[in-house]
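Q: coords below, sequence missing:
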């Protein structure tokens, strides 16, 4: 069955990678049907799960964990972006498959950029009018069914599965956390990387350069067991303040609740994240072989003075060997860096799956490398 993911557009390819990584981690098979501007259409299927189960997984799970998508909807049809084609679709699609007698509806449309010929506000009313004349009543505030139209290279029309709450990530912006340190990843980027690594509930995630725990927090909020290591004790203390500062639902806790969490070990009854933080050396990680299901990390690029290696190159060489050692077979590592890391990854034994670039500002371009241990 075809599903569309309305993408945020904050990066050309990361949103697609995040969606596909999340589908894979939930054991959903897919083929990419089409990639349009800010819209991915995928045929999602499973040999063991029903269409209704897939729908519920998208609604109750995947839509709750994505960071770089706006909506997910089940595709009814895809037509050219023209008034005749879109309105013809509204008049002729099998409405009884999506609306039961007595149910209400609303139509919501979104334009991706300025290249479309149709204005989304106008087209909502005109599609709604066609559906109304087919015997169904509109309800703008509490409809039973939301029809979604995405106007991109094509007009993608369907039934809304769920909207992504992107605003929740703003509550975890670095400046709002109990401990702030500049130069860290924004929560939406950290969550996308975690999803690309296939993190989900009960997986074990390690960040050997955890800093203030921005990546670990996004993994912990998915229900993963997370381990963080950093060379600086004061940073580890700050990371502990951040991890103890939020509930498992991502809510910032009161000062009293934060202090209580910091004084307890393991996941507390209040529903905090399951984490362990250690001051240590990424070149000599204190973990057994193949303990981690996934590694997601943002190593220093020379801006940190607390490097327990003789050189930045030595740090990367030894830490990649350690990451390979502790990662389980078929596990993924996602590494963020300002420098190319392919040499270190290959020397350690990793296979390089994909590399992404993100221009942060004029003097900073991040490279995000997805690795796999075969």
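A: Good, I have the coordinates. Since the model is a prediction, treat every value here as computed from it, not as a measurement.
Q: going forward, measure contacts between C-alpha atoms and count neighbours the same way
A: Noted.
Q: which of the residues in the helix or strand harbouring residue 330 are buried?
A: Secondary structure assignment for residue 330, by DSSP states H and E: strand 327-337. Buried residues in strand 327-337, counted by 16 or more other CA atoms under 10 Å: 327, 328, 331, 332, 333, 334, 335, 336, 337.
Q: report the two of those separated the most.
A: Based on CA to CA, the longest span within the buried residues of strand 327-337 runs between 328 and 337 and measures 22.4 Å.
Q: thinking again about what came up before, gap between the strand holding residue 330 and the chain center?
A: In terms of CA atoms, centre = their mean, to the nearest Å, the gap separating the centre of strand 327-337 from the centre of its chain is 16 Å.
Q: use this one as the comparison:
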């Protein structure tokens, strides 16, 4: 979902465990997408795809190389029956007189050739890496280390993931349940305006502190205290809505239930979107059933395991109609 959001729909022609194969993609846009991604690390050109039982392959593209650096990765522990040293020994024998080394990660250098070997789903993919960026810095950021923390705060990498799935690089981004403002703080897209809010005034103040800690004070973001039942938004005024629906005590303490809030959200969010606008929402599996209340088109979905005790369903909606009839929406109060 993230790569489709960053590159556009219909770019993935094959999806394997941990690997996506695309076609006719602009290389510079692909590099930018990897840099913006929450978890994608490497982009490269596929040379060969072989079955694991017949993995030996002479790569003619390496004949002109002075030295060869090989990175071998098993996705999710797949292909443990294939010995790494056996692969390295094979390439040393296949290219006599050349320096063949195993590298822990791709190093894009002009004076040497890099070969990535990825073992997944019964196949071995041989490719030349063209861009690599590790994600350890983003993944290592703990919400506890930010100026303001509240239980249930989203991890930065997950917030980045949600905004990337939305796939819009400009316009107005809305997070109606911003909490600690993790989603707007870590949004990688260059939205012109970010509007977010929360019913808890402490969250509004703390969320602004978190955003300012990373970006400084600017006029691009507005954090407002509001009740979702009475959002101060006009019809068809938002380009993208990205949010994580509140759950647990944070909802019940405000005199409503998680089910009531989810039903209300799915019945109304489409009203605020522009035509072709996108909504990406993360919800618990128990609330997934309410998505059918939406008047927008469900474009894609996936189940994401956050940690051992928490999983979320990510839904991506697109507004296909020119207008949503306000009379079809439930207004409370």
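A: Happy to help now that I have it. This is a predicted model, so every value here is computed, not measured.
Q: quick one on the thing from earlier: which residues in the second structure does the strand holding residue 330 of the first structure align to?
A: Mapped onto the second structure using TM-score structural alignment, strand 327-337 of the first structure covers residues 273-283.
Q: mean shift between the matching stretch and the first structure?
A: Here the mean offset of stretch 273-283 of the second structure against the first structure after fitting is 1.5 Å, by mean CA distance after the TM-score superposition for the first structure.
Q: and the helices in the first structure?
A: Ranges of helices within the first structure are 14-25, 51-57, 63-65, 83-92, 120-132, 167-170, 187-196, 214-220, 233-244, 255-262, 312-326, 342-348, based on DSSP state H.
Q: what would these look like in TSV with distance to residue 208 of the first structure?
A: Shown next, in TSV, are the helices of the first structure (distance: least, CA to CA, whole Å):
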stretch	distance to residue 208 of the first structure
helix 14-25	22
helix 51-57	31
helix 63-65	23
helix 83-92	51
helix 120-132	46
helix 167-170	23
helix 187-196	14
helix 214-220	10
helix 233-244	12
helix 255-262	21
helix 312-326	8
helix 342-348	15
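Q: tell me which of the ones you listed sits nearest to residue 76 of the first structure.
A: helix 83-92 (9.4 Å).
Q: of all the residues in the closest one, which ones are buried?
A: Quick answer for helix 83-92 of the first structure (16+ other CA under 10 Å): 86, 87, 89, 90, 91.
Q: residue contacts, the third one?
A: Meaning residue 89 of the first structure. 77, 79 (CA atoms under 8 Å, 6 or more residues apart in numbering).
Q: same thing but 7 Å
A: By CA atoms under 7 Å, 6 or more residues apart in numbering, no residues touch residue 89 of the first structure.
Q: and it, what pairs with it in the second structure?
A: So, by TM-score structural alignment, residue 89 of the first structure is matched to residue 58.
Q: picking that back up, residue 309 of the first structure: which of the buried residues of helix 83-92 of the first structure is nearest?
A: Of all the buried residues of helix 83-92 of the first structure, residue 86 has the smallest distance to residue 309 of the first structure: 61.4 Å, by CA to CA.
Q: next one: the closest one from residue 80 of the first structure, what distance?
A: Note on residue 86 of the first structure: its distance to residue 80 of the first structure, by CA to CA, to the nearest Å, is 7 Å.
Q: cool, residue 179 of the first structure as well?
A: Counting by CA to CA - residue 179 of the first structure and residue 80 of the first structure are separated by 50 Å.
Q: tell me which of the two has more neighbours.
A: Using other CA atoms under 10 Å as the criterion, residue 179 of the first structure and residue 80 rank with residue 179 on top: 18 against 14.
Q: what is the equivalent residue in the second structure for that one?
A: Aligning on TM-score structural alignment places residue 179 of the first structure opposite residue 148 in the second structure.
Q: quick one, what contacts that match?
A: Residue 148 of the second structure sits next to 180, 206, 207, 209, 210 when contact means CA under 7 Å, 6+ apart.
Q: how about residue 129 of the second structure?
A: When contacts are counted by CA under 7 Å, 6+ apart, residue 129 of the second structure is found next to 42, 43, 44, 45, 106, 114, 115, 116.
Q: can we see that at 10 Å?
A: By CA atoms under 10 Å, 6 or more residues apart in numbering, the contact set of residue 129 of the second structure is 42-46, 71, 106-108, 113-117.
Q: still contacting in the first structure, which of those?
A: Counting by both residues aligned by TM-score structural alignment, their matches' CA atoms under 10 Å, the contacts of residue 129 of the second structure that remain in contact in the first structure are 42, 43, 44, 45, 46, 71, 113, 114, 115, 116, 117.
Q: matching the fifth one against the first structure, which residue comes up?
A: So that's residue 46 of the second structure. In the first structure, residue 46 of the second structure lands on residue 75 (TM-score structural alignment).
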